[in-house]
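Enquirer: Sequence first, then the predicted structure, then my questions.
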Amino acid sequence: MNFHQLHIFYTVAEKGSFSAAAQALHMTQPAVTMQIQSLEDYFGTKLIHRSTKKIELSEAGEALLPYALRSMELFRETDEAVAAYTDRLQGRLLIGASLTIGEYVLPRLLGPFGKKYPDISIVMNVMNTTQIVEGIMKNQLNFGMIEAPLSHPDLIVEPGMHDELKLIVPAQHPLVLLQEVKLEDILEYPIIVREKGSGTRQVMEDAMKDKGIEPSSLNTVMELGSTGAIKSAVEAGVGITIISPYSVKHEVALGLVKVLDLKDITFSREFYEVYSKSSMLPISAVTFLNYLKKYAQDLDVIGRIGQSTS
């Protein structure tokens, strides 16, 4: 018995067929069958009952399944523990990222990561959540980064980075002169929001409802389908907005917009890592996710220092 066989067994059980498992594992179906037979020979009992339409675990197979899962979890933990000490990594890293993460967060991290691991080739596609899930399930992506929680039986979804939406206003806006800005202060000003169905808009509206304020009370003058369009409208003085401060670092540096805190409300959310339960992440992907977590921890420490000194 070896880990590879346990991995194959778990994947067959998860996918519900030998053919689907073979596709997920990049193996031929006869090779998958042979490995399962070897595992059954080792234990001396049937683990999977086969029929023309479906598979069914035997009692022994049901007993083995949680141990196979634990072995995979231990393998992932082992990768994470060793990844920090591995400098000469090679390979191709395929990432899917949703809009804010892909356009404004990850590009700032890929450069330093690429310098540290120059032999890793990184391909990042900006996609919606549905496309990311499909890419992972078809083994076209190693993992994805999304802006809202997701429930899927074949995927692991866990928080990777924290984000907090902020009030973004033109540099010369009257709100800049206030010592404190409250939610009621922004209701009289024209505001630009993301389109319905946007994760950014959902976070904003949910937080307002928690405070007993209906989003309809906002003086909404535009609904735009991209963060870039919203930034351009704010720069032009069309209105104010509530979006991720990650997306306006350049505009803030140029003095085009200001980022303001709202005293009585926060718009917090998580960015989530998503990857397959049954397909093992390559060590390059594990290393990048650890790098991402370290970056997020550093940001959190900087944020706490800033709060304590303000």
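Expert: Now that the structure is in, tell me what you want to look at.
Enquirer: from here on, contacts and neighbour counts on C-alpha atoms
Expert: OK.
Enquirer: what comes into contact with stretch 277-286?
Expert: With CA atoms under 8 Å, 6 or more residues apart in numbering as the test, stretch 277-286 has contacts from 7, 10-11, 14, 24-25, 72, 76, 79-80, 83, 89-93, 120, 142-143, 154-156, 275.
Enquirer: try this one side by side with the last:
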Amino acid sequence: MLNLHALRLFYTVARKGSTTKAAQALNMSQPAISAQIRKFEKEQGIVLFQIEGRRLRLTPLGQCLLEPLEKLFRLEAQVLERMEEERNFPKGRLRIVGNYLATSLLIPRWAALFKQSRPEVEVHIATANSRTALERLVGFEADAAVYGLADLPLPADDELCWTELYRDEFWFVVAPGHKYAGREVALGDMLAEPFIMREEGSVTRDRLMRLCRERQLDPPRIELQFNDLSGTLHAVMAGYGTTFVSSLVAGGYVERGELARVHVADVRVANTIVLCTRRQSPPDPLVREFTAIAVRHKHSPGHGL
């Protein structure tokens, strides 16, 4: 029988890079960790670490064990999570994390429809940047993550699966009375306008700055900055400046004539919205039901914030 405790000690030392850091993480003494790993190596007739001066170096076997051990401890975390959920949420729990666009515009409708058929289930929704959302999913802190691929590529992880929901675009939009409303203009002319944007680190702002770098153009002047999309769009509707925003967000405003799109020549910035979950066998019925609702109701949600 494998000594899982010793394997965990080995894995932690390998990931932390030293027994000192592993001892701090595990709240154990450094000699105790070293002794248990040596004992395990002797029992199994293997060598996991080699000492080079004052540093530890993984042997080829030690290196090969890292990936399967990571999967093993993920499965262990899933087992513990399921037992904990049964104790604390006997009727079920669903944890959804998404970027700002997802939690402000997409997930609320899906969650409401889910609760109509599953009123007894606890539903928790959290907002995070896309990278953190994916990390929470991988770390068993969430059951589903919704984000845009313009922000973070699909993970190369065979333990995750994803469903494409939308083919979104980023648009330049202005007030209907703006001189560029409904017109096609050059990117340089558009960037000369005063911009109203969300804070640094937002997906749309980062993508706009990347576009400027790709075209070797000076970035626009950010004259007003908001921490939410609603404030940004209402400032533009008031008649000052322009913004760069998801078509899912702006579509409804444009349809109602509250905003107007500016068509910028030779610029098309796409964004695919995906719902990412862990691959499980059998699939979690709550996650499967929520995913089915998201797919079934993925018509254009652009009705404003």
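Expert: All right, it came through fine. Values in this document were obtained by computation on a predicted structure and should not be read as measured data.
Enquirer: do you know how far the equivalent of Ile265 of the first structure over in the second structure is from Arg198 of the second structure?
Expert: Counting by TM-score structural alignment, Ile265 of the first structure lines up with Val267 in the second structure. Distance check for Val267 of the second structure against Arg198 of the second structure: by CA to CA, to the nearest Å, it reads 21 Å.
Enquirer: coming back round to it: so what's the match of Ile265 of the first structure up against?
Expert: Leu187.
Enquirer: can you rerun that using 6 Å?
Expert: By CA atoms under 6 Å, 6 or more residues apart in numbering, no residues touch Val267 of the second structure.
Enquirer: Look up how far Leu275 of the second structure lies from it.
Expert: Val267 of the second structure is 26 Å from Leu275 of the second structure, by CA to CA.
Enquirer: swap in Met237 of the second structure?
Expert: 31 Å.
Enquirer: cool, Lys115 of the second structure as well?
Expert: Distance, Lys115 of the second structure to Leu275 of the second structure, by CA to CA: 18 Å.
Enquirer: go on, Arg8 of the second structure?
Expert: For Arg8 of the second structure, the distance to Leu275 of the second structure - CA to CA - is 32 Å.
Enquirer: do Thr232 of the second structure as well
Expert: Distance from Thr232 of the second structure to Leu275 of the second structure, by CA to CA: 26 Å.
Enquirer: which bit of the first structure covers the host helix or strand of Arg210 of the second structure?
Expert: Following DSSP states H and E, one finds Arg210 of the second structure within helix 203-214. Mapped onto the first structure using TM-score structural alignment, helix 203-214 of the second structure covers residues 199-210.
Enquirer: Can you state the mean residue-to-residue distance of the matching stretch versus the second structure?
Expert: Comparison of stretch 199-210 of the first structure with the second structure after fitting gives an average deviation of 1.4 Å (mean CA distance after the TM-score superposition for the first structure).
Enquirer: what comes up buried for that stretch?
Expert: 199-205, 207-208 (16 or more other CA atoms under 10 Å).
Enquirer: from the residues you listed, which is closest to Ile243 of the first structure?
Expert: Top of the list for closeness to Ile243 of the first structure, among these and by CA to CA, is Thr200 at 6.7 Å.
Enquirer: Tell me which of Lys115 and Leu275 of the second structure has more neighbours.
Expert: Leu275 (22 against 14; other CA atoms under 10 Å).
Enquirer: mind checking how far that one is from Leu233 of the second structure?
Expert: 26 Å.
Enquirer: same thing with Pro282 of the second structure?
Expert: From Pro282 of the second structure to Leu233 of the second structure the distance is 44 Å (CA to CA).
Enquirer: Looking at these two, which has the bigger crowd around it?
Expert: Comparing Pro282 of the second structure with Leu233 by other CA under 10 Å, the one with more neighbours is Leu233, at 28 against 6.
Enquirer: mind checking what that one lines up with in the first structure?
Expert: Checking TM-score structural alignment: Leu233 of the second structure goes with Lys231.
Enquirer: Quickly find the element holding its match.
Expert: Assigned by DSSP H and E, Lys231 of the first structure falls in helix 227-235.
Enquirer: what about that helix, how far off from the second structure?
Expert: Averaged out, helix 227-235 of the first structure is 1.0 Å away (mean CA distance after the TM-score superposition for the first structure).
Enquirer: In the second structure, where's the longest strand?
Expert: Longest strand in the second structure, counting residues (DSSP state E): strand 160-174.
Enquirer: Centre of the chain to that strand, how far?
Expert: Relative to the chain's own centre, strand 160-174 of the second structure is displaced by 14 Å; criterion: CA atoms, centre = their mean, to the nearest Å.
Enquirer: which parts of it are buried?
Expert: Quick answer for strand 160-174 of the second structure (16+ other CA under 10 Å): 160-162, 165-166, 168, 170-174.
Enquirer: now these as CSV including distance to Pro68 of the second structure?
Expert: Formatted as CSV, those follow (distance: CA to CA, whole Å):
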residue, distance to Pro68 of the second structure
Leu160, 16
Cys161, 19
Trp162, 22
Leu165, 32
Tyr166, 34
Asp168, 37
Phe170, 40
Trp171, 44
Phe172, 47
Val173, 49
Val174, 53
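Enquirer: Helices of the stretch 151-300 of the first structure, residue ranges please.
Expert: 183-186, 199-210, 227-235, 249-253, 283-309 (DSSP state H, counting those that start in this stretch).
Enquirer: okay, now the aligned partner of Leu224 of the second structure in the first structure: neighbour count?
Expert: Taking TM-score structural alignment, the alignment pairs Leu224 of the second structure with Met222 from the first structure. Residues within reach of Met222 of the first structure, counting by other CA under 10 Å, total 17.
Enquirer: give the contact list for Met222 of the first structure.
Expert: When contacts are counted by CA under 6 Å, 6+ apart, Met222 of the first structure touches Ile192.
Enquirer: I'd like to know how far it sits from Ile283 of the first structure.
Expert: Remark: distance between Met222 of the first structure and Ile283 of the first structure (CA to CA) = 45 Å.
Enquirer: same check, this time on Pro215 of the first structure
Expert: 44 Å.
Enquirer: so where do the strands sit in the first structure?
Expert: Going by DSSP E, the first structure shows strands at 48-50, 55-57, 91-97, 120-126, 143-146, 155-170, 190-194, 219-224, 240-243, 257-260, 267-276.
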